[in-house]
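Engineer: what follows is a predicted structure for the sequence shown.
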Amino acid sequence: MDECGQVMLLSAESVHQLTGEQVDPAECSAVLPRRSFESAFSKYIEWHTPDPSNCTLHQLCSAWSCGSAP
């Protein structure tokens, strides 16, 4: 979550760029394959992605900033 309490989705690469820390998959509470993520969060994705023909994860990762969530 960000400082406004909004859900944030960040790739491991983005976390590394922002914090300098490497994400250790062993420390993650879960790792979902893309299809499993899209199935589990289908309504959230539907409500928060403007273009269903574009990459869902890219849209969600790049869309979040405090106060400007879709």
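Structural biologist: Now that the structure is in, tell me what you want to look at. Numbers count the residues shown, from 1 in each chain.
Engineer: going forward, measure contacts between C-alpha atoms and count neighbours the same way
Structural biologist: Fine.
Engineer: mind listing what's buried in the helix or strand hosting Glu46?
Structural biologist: If you go by DSSP states H and E, Glu46 is part of helix 42-48. Buried positions in helix 42-48, judged by neighbour count with 16 or more other C-alpha atoms under 10 Å: 45, 48.
Engineer: structure B:
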Amino acid sequence: MRLADLLRHSRSRRLSHSRLWANIACAAATIMFLVNGWRGSLTADIWLIYMGVVGGYSATLRLIAAYRDRSRA
């Protein structure tokens, strides 16, 4: 996978704004998570929010892709 694949639509190969902003949001959340970890100020609330946002987004994308593949078959 190339870095550009994170920003382009898989079929048209054009810039995908939804992919762009979703990856920016996940990167910003990850950076803030790491900063809070470095400072020693991670709480259970921060863990839950981070895992819910980043992990939930990834799980939702996989669920949608699986549903689309199943409906095409």
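Structural biologist: Thanks, I have the structure now. Model, not experiment: these values are computed from the prediction.
Engineer: report the TM-score for the pair.
Structural biologist: The TM-score (TM-score structural alignment, normalised by the length of the first structure) is 0.24; 34 aligned residues with a C-alpha RMSD of 4.1 Å.
Engineer: mind giving me the packing neighbours of the helix holding Glu46 of the first structure?
Structural biologist: helix 56-63 (3 or more C-alpha pairs under 8 Å, 6 or more residues apart in numbering; DSSP states H and E).
Engineer: next, the buried residues of the helix it packs on.
Structural biologist: Result for helix 56-63 of the first structure [16+ other C-alpha under 10 Å]: buried residues 56-57, 59-60, 63.
Engineer: who are the neighbours of that helix, in terms of helices and strands?
Structural biologist: Helix 56-63 of the first structure sits against helix 42-48, with contacts defined as 3+ C-alpha pairs under 8 Å, 6+ apart.
Engineer: distance of Ser71 of the second structure relative to Ala65 of the second structure?
Structural biologist: Ser71 of the second structure is 10 Å from Ala65 of the second structure, where distance means C-alpha to C-alpha, to the nearest Å.
Engineer: sorry, wrong one. I was asking about Ala44 of the second structure.
Structural biologist: In this view, Ala44 of the second structure and Ala65 of the second structure are 31 Å apart by C-alpha to C-alpha.
Engineer: likewise Ala29 of the second structure?
Structural biologist: 24 Å.
Engineer: circling back to that earlier point, quick one, which of Ala44 and Ala65 of the second structure is more surrounded?
Structural biologist: Taking other C-alpha atoms under 10 Å, Ala44 of the second structure and Ala65 do not tie; Ala65 has more neighbours (12 against 9).
Engineer: helix or strand: which one has the more buried one?
Structural biologist: Assigned by DSSP H and E, Ala65 of the second structure falls in helix 56-72.
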